[in-house]
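>>> Okay, sequence plus prediction incoming.
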Amino acid sequence: MQNFRRWRRRNQTLRLRHKDMTHRRGRCRQVVILAATLVGFLSGAQSQLQAGRSYVPSMAPHPAIETVPGELLVRYRLPTMPIEIGQGDQHSLLVQRRQVLTTEASRLTQTIPIEVTASYPLVGMQRLTVTGRASVPEVIAQLAADQAVELVEPNYKVHAFEAPRPIEPNDLAWPTLWAMKQIHTPQAWQQTTGSHEVIVAVIDTGVDYTHRDLAANMWHNAKELPNGQDDDGNGIVDDVHGARFCGGDAGGDPRDGQGHGTHVAGTIAAVGNNRHDVAGVAWSVRIMALKFLCEDGSGSTADAIRAIEYALVNGAHIINASWGGRARSRALEEAVREADRRGVLFVAAAGNEGMNNDVVPSFPASYPIPNVLTVAATDWNDELAEFSNFGIRSVHLAAPGVSILSTMPDNRLAFMNGTSMATPHVTGCAVLVKSGHPGLQGRDLRKMLLGSGDSIKGLKGVIQDGLRMNCGKAVQKARPD
């Protein structure tokens, strides 16, 4: 702790001299961290993390901010959509918003060199492409001057950060899942193992919805058939288990070819007590697979917004966001606020740069919105993982994120490290609490999870209140008297 205090004093100077910040070992490569690094088998990972070491954080320079060339996001000033409305009323309001977007776009394209490539009516936004020889800053200035425009910004680029794939184990058992014991899930399972009434949107690289340990817990769009047609009329063909939004290309197959999203989904929802592979925190739940990070691990804020909108329209109760970046997108922030208005809990990874999010924020984790629950990663010793971001104001809770075994595409399994792996432990616990209290809104669910964490000495002064999640206590606390 003395080391940490010395670092914190030094950090006051570093805040004023970011140009002098040095790279920490294993710094991130790109704008957005998918908050995960793959490792080898458990024994190999143990050699990388020394037991009983003291944690001394280090700072890294600001990662570069990249944008999708020639693309913008614009939000128009629209009347607020009520939260408590029926399906018919919601459809009517969405139709009205689509008409407004169409009208405004038609007016603006007459004088400003832009082309509409996608519309997100729920959040009142459109994705635009700059045409002709105009520059993005010029078009942003023109749009910002229009009174009908509430916000306009570039379409920020995001991508994955992970190490080479490890060799996979072939003899797996419950004792391998050390994290489940550390957060006291066996105690939680005495009360509940989840409910298929709870829907979790995993917004990530997709999910292998055919995995033998996940198939039974996948969300199914009751209005859609896998027949090559858009049965539900939402503009997406065959979105049976979710949807794909990669590079502006919307499709119905969110199958994961990268692995990160499937691993996250397994920690949340791998079927337990079935003699196969691993067990997730919630054995019964419905996972809505939303793929906005493509096979190379990259995506954009526009694609993330489209995925959030899909989740909200289709009734998700919890959103898991195991990714983030340094650019503060106001458009993405508005989408997360819409989730808050609809009572949806938004669980976000703090990031893997070993940086202080209070000083250099990571988004969406650092948005000051009451439904956002930001998660750091801990190791076997209940210490902050050496890669985890932290912050006594902006990081709310910690959970295990070192050598986490979970599902991978093609019925495989793998160990991974990261705040990406810590986040779904919290999401899964939120499912268990929500299962017993279907009426709990996102803010209340967040409050209940934070109010039941274990106070950990090594986390004091590092994250808010120094708490590591205790799922058993959270479920017990949620029981009716």
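Looks like it arrived, so ask away. Computed from a predicted structure; not experimentally measured. Residues are numbered from 1 along each chain as shown.
>>> CA atoms for contacts and neighbours, from now on please.
Noted.
>>> For the lengthiest helix in the chain, enumerate the helices and strands it packs against.
Ranked by residue count, the top helix of the chain under DSSP state H comes out as helix 87-108. Judged by 3 or more C-alpha pairs under 8 Å, 6 or more residues apart in numbering; DSSP states H and E, helix 87-108 is in contact with strand 114-120.
>>> Report the angle between whatever helix or strand comes next after the strand it packs on and strand 114-120.
Proceeding N to C from strand 114-120, the next assigned helix or strand is strand 125-130, under DSSP states H and E. If you take axes from the mean of the first three to the mean of the last three C-alpha atoms, to 10 degrees, strand 125-130 sits at 160 degrees to strand 114-120.
>>> what angle do strand 125-130 and helix 87-108 make?
Between strand 125-130 and helix 87-108, the angle comes out at 30 degrees (the same axes, to 10 degrees).
>>> any idea whether Val200 is helix, strand or coil?
Here Val200 is recorded as strand under DSSP: H, G, I helix; E, B strand; the rest coil.
>>> Just list the residues touching it, thanks.
Listed by C-alpha atoms under 8 Å, 6 or more residues apart in numbering, the contact set of Val200 reads Val285, Arg286, Ile287, Met288, Ala316, His317, Ile318, Ile319, Asn320, Val431.
>>> I'd guessed Gly272 sits against Gly266; true?
No. Between Gly272 and Gly266 there is no contact under C-alpha atoms under 8 Å: 10.3 Å.
>>> Need the overlap of contacts for the two.
Val278, Ala279, Gly280.
>>> Neighbour-wise, give me the winner out of the residues you listed.
Counting neighbours by other C-alpha atoms under 10 Å, Gly280 leads the shared contacts of Gly272 and Gly266 with 28 neighbours.
>>> Spit out the contact partners of it.
Gly266, Thr267, Ile268, Ala269, Ala270, Val271, Gly272, Gly428.
>>> Quick check on those residues: which are buried?
Buried by 16 or more other C-alpha atoms under 10 Å: Gly266, Thr267, Ile268, Ala269, Ala270, Val271, Gly272, Gly428, out of those.
>>> List the contacts of the longest helix of the chain.
Applying C-alpha under 8 Å, 6+ apart, the external contacts of helix 87-108 come out as Tyr76, Leu78, Met81, Ile114, Val116, Ser119, Pro121, Leu122, Gly124, Met125, Gln126, Ala148.
>>> okay, pairing it with this:
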Amino acid sequence: MKFRLFNAAASHSVARSAAFPVALAVALSAALLSCSRADIDLPAPEKPALGEDVIRGELLIRFDPGVADILDKSGLTKSGPASVSDRCTITSVDEVLSLVDGYTIERVFPYDSHNEQKTRNDGLHLWYHVSFSEDAPMEEVISRLSLLGEVSAVNCNRRLRKAYSGKSIPFRPLPLTKAGGGIFNDELLPFQWNLVNRGDLGPSKFVAGADVNAEKAWELCTGDPSVIVAVLDEGVDFTHPDLQGAMWVNEDEIWRSSEDNDGNGYPGDVHGYNFVADSPLISVQDVNDTGHGSHVAGVIGAVNGNGLGISSIAGGDGISPGVRIMSCQIFSGNKGGSVLDEVRAIKYAADNGATVLQCSWGYTSGTANGFDWVPMYSTDESWMKDCDLERKALDYFIHNAGSADGVVEGGIAVFAGGNESAPSAGYPGAYKDFIAVAATAADWTPAVYTNYGTGTTVSAPGGDQDYYYEYAGELERGALGCILSTLPFSVSPEGYGYMEGTSMACPHVSGVVALGLSYSAKLRRHVKASDVIRLLCETCTPVEQFWNTDEPKLYYKYVADLGLNHLSSMNLESYRGKMGYGQVDAYAFLQAIGAAGERMTFPNVLVAPGESRTFDAALYFDSPERVNVKLADGSVAVADVSSGKISFTGLAEGQTRASATDGTSSFDFVITVRTGSSSQGWL
């Protein structure tokens, strides 16, 4: 599915537009800026022009670190969606905001005692969301706040608008005449050329082996529930029979609870959170929902081997479970979320255990055709300048997801590269620390819509309906050349259907990464996120070797003005060397990652008196059900082993040595009980 965001500020006449925050001014010296503008002899600053995508009456401001203590002492640090404040407590800011009546202020990222230290280390505790009447003089408020030394950045909150047709092709029951598609009994696997391509779905445009090499990879690993993939998209249908068993479950939360039972800042978040509605209820029933989030999730982790529907890259084997899907909903129906929703979702994913960020969205490429698109960012510098809060949230994810004691240290962010046929990937994916994915067809050729070139990291199957237009049969034309996956039944009566786009190529890469991390978990090896990305790239298959560049690639292009499909062509030679490192190869990647990193050892334990910490024994031991823990001195803590979990409860401050063994592997470690350890000292 072609899934992009646009910048309305660049062209007010473009209705399908959105942009993220733009830094609006720079601070003056601190000696002057604690005063209001009326107290200083300076010309009035130019009022910023606001685009159509700007949400009137909302601002995202970053306070200067010098006022952090004031915010803490005032209690504003504890504000959030559930506890907004009607006063800033910083006099100069309150004076400016007196221009609007009845404003509220809350911290952008809700207070989470378990992760407060990391939040502060990255400066995210200084970002606040201010709301006031949409009829208020917003430009004047921005201008005056920008002159205050206590405020280091003022951003508009902007809507995220989906820029894709929203069209999927429902799957219709077909006579299953194909041979078995792989090792699983899922009935639709023979139609998933993207996973197992035997070249038998049509003539030469389906080439055997033009897939992600999942079948060979499944011989090594099929997924592991300790690996969590956060899907930032429309909601994921957690009731779907092929997805229900794949969902992440927050065991410390209560379904439909209005209380924040686990203290992470979000009440009732059992399978994730709906950031658009600020609700734990993930939605897929809006009449304008496309099922995109469910489709993406199915590619990554739909349950394998259950005898129905599709297979997925990392969905287990029918006996052992696969990776978990965390639904971070940032789109709902025609309601685009906002940058506030997006950055909260990114940080939520990192703080709640996700190590892979699946993002089938992004900005229009800066090299897109200006007649058809609104080009946006072309360099890291331009993106970072305008999208400061977005970049900082993503930096937080890649630096703080995972654990030094777990399978992976750091997070991996995967983005769709874009669908403008442009010679560079769109941001944020094009940024050097992330993965931007280009799309291929079922014969290794670039999809006719895909972005490529600068900023592109890797390629993966994304489908190509125009290229396969002449293939119809009992399906809509070109459907077999697209990606088959799960859909809500409200979108497709059969619960399955086809989509295309770099937004479909993207989850293939997220799934392959998740499968690689699952293999590391199986081997009980620890890797770094940067090494994961490096090995993913090094094991790609160069796609150019399969192209016939003597002839152009022919496809049928829909012409809106004429309502017809016209035969068109693309020059494959212009894509040579520009599809990133090549198409991801799950089997080669697993082989490489299996030899990487180091054997995991059981970590030292830090816990507060009266509180507990729990570890998954399967990450460290071959026989987790046989683990025995022994404390040298049980006076400061007690240990409990049950159901494959090892829990330590602090009794009194102090330290003790401990050991754990399953009869094969043994580890010595230290337990430290210290007041304030769970809240990182930020009480």
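Okay, I see it. Given the structure is predicted, the values throughout are model-derived calculations rather than measurements.
>>> quick one: TM-score?
TM-score of the superposed chains, computed with TM-score structural alignment, normalised by the length of the first structure, equals 0.77; 403 aligned residues with a C-alpha RMSD of 2.9 Å.
>>> that older thread, could you export the contacts of Gly280 of the first structure as a markdown table, including distance to Ser362 of the first structure and secondary structure?
Shown next, in a markdown table, are these (distance: C-alpha to C-alpha, whole Å; DSSP: H, G, I helix; E, B strand; the rest coil):
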| residue | distance to Ser362 of the first structure | secondary structure |
| --- | --- | --- |
| Gly266 | 25 | helix |
| Thr267 | 23 | helix |
| Ile268 | 23 | helix |
| Ala269 | 26 | helix |
| Ala270 | 29 | coil |
| Val271 | 32 | coil |
| Gly272 | 33 | coil |
| Gly428 | 23 | helix |
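>>> buried stuff in stretch 430-448 of the first structure?
Under 16+ other C-alpha under 10 Å, the buried positions of stretch 430-448 of the first structure are 430-436, 440-443, 445-446, 448.
>>> same check, this time on stretch 137-155 of the first structure
The neighbour-count check on stretch 137-155 of the first structure (16+ other C-alpha under 10 Å) flags Val139, Ile140, Leu143, Ala144, Val149, Glu150, Leu151, Val152, Glu153, Pro154, Asn155 as buried.
>>> Among those, which lie within helices?
Counting by DSSP H, these place Val139, Ile140, Leu143, Ala144 in helices.
>>> which residue in the second structure lines up with the second one?
It stands for Ile140 of the first structure. Superposed on the second structure with TM-score structural alignment, Ile140 of the first structure falls opposite Ile142.
>>> isn't its match right up against Val154?
Yes. Using C-alpha under 8 Å, Ile142 of the second structure is in contact with Val154, at 6.8 Å.
>>> quick one: the strands in the stretch 51-200 of the second structure?
Applying DSSP state E, counting those that start in this stretch to the stretch 51-200 of the second structure gives strands spanning 54-63, 104-107, 127-131, 151-158, 169-170.
>>> ranges for the strands of the stretch 201-350 of the second structure?
Counting by DSSP E, counting those that start in this stretch, the strands of the stretch 201-350 of the second structure are 228-233, 272-274, 324-329, 331-332, 335-336.
>>> tell me the most buried of the ones you listed?
Each of those was scored by mean neighbour count; the highest is strand 324-329, a mean of 31, by mean count of other C-alpha atoms under 10 Å.
>>> ok, average deviation of that one from the first structure?
Following superposition, strand 324-329 of the second structure is found to deviate from the first structure by 0.7 Å on average (mean C-alpha distance after the TM-score superposition for the first structure).
>>> that older thread, may I see the strands of the stretch 51-200 of the second structure organised as JSON lines, with distance to Val673 of the second structure added?
Shown next, in JSON lines, are the strands of the stretch 51-200 of the second structure (distance: least, C-alpha to C-alpha, whole Å):
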{"stretch": "strand 54-63", "distance to Val673 of the second structure": "35"}
{"stretch": "strand 104-107", "distance to Val673 of the second structure": "31"}
{"stretch": "strand 127-131", "distance to Val673 of the second structure": "33"}
{"stretch": "strand 151-158", "distance to Val673 of the second structure": "39"}
{"stretch": "strand 169-170", "distance to Val673 of the second structure": "56"}
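>>> So which residue is smack in the middle of the second structure?
With distances taken as C-alpha atoms, centre = their mean, Leu357 lies nearest the centre of the second structure, 3.0 Å away.
>>> which secondary structure element contains that one?
Per DSSP H and E, Leu357 of the second structure falls inside strand 356-359.
>>> Output the contacting helices and strands for that strand.
Short answer (3+ C-alpha pairs under 8 Å, 6+ apart): strand 356-359 of the second structure packs on strand 228-233, strand 412-416, helix 502-523.
>>> what's the shortest one aligned against in the first structure?
Correspondence between strand 412-416 of the second structure and the first structure is established over residues 345-349, with TM-score structural alignment as the criterion.
>>> burial measure for the counterpart of Ser119 of the first structure in the second structure, as a count.
Alignment note (TM-score structural alignment): Ser119 of the first structure maps to Val108 of the second structure. Residues lying near Val108 of the second structure (other C-alpha under 10 Å) number 23.
>>> Could I get the contacting residues of the closest residue to Val108 of the second structure other than its chain neighbours?
Ranked by C-alpha to C-alpha, 6 or more residues apart in numbering and with sequence neighbours excluded, the top spatial neighbour of Val108 of the second structure is Tyr128, at 4.8 Å. Going by C-alpha under 8 Å, 6+ apart, Tyr128 of the second structure touches Leu60, Ile61, Arg62, Phe63, Ile105, Glu106, Arg107, Val108.
>>> what about the first structure, which of those hold up?
Retained contacts for these in the first structure, judged by both residues aligned by TM-score structural alignment, their matches' C-alpha atoms under 8 Å, are Leu60, Ile61, Arg62, Ile105, Glu106, Arg107, Val108.
>>> From those, list just the buried residues.
If we count by 16+ other C-alpha under 10 Å, those have these buried: Leu60, Ile61, Arg62, Ile105, Glu106, Arg107, Val108.
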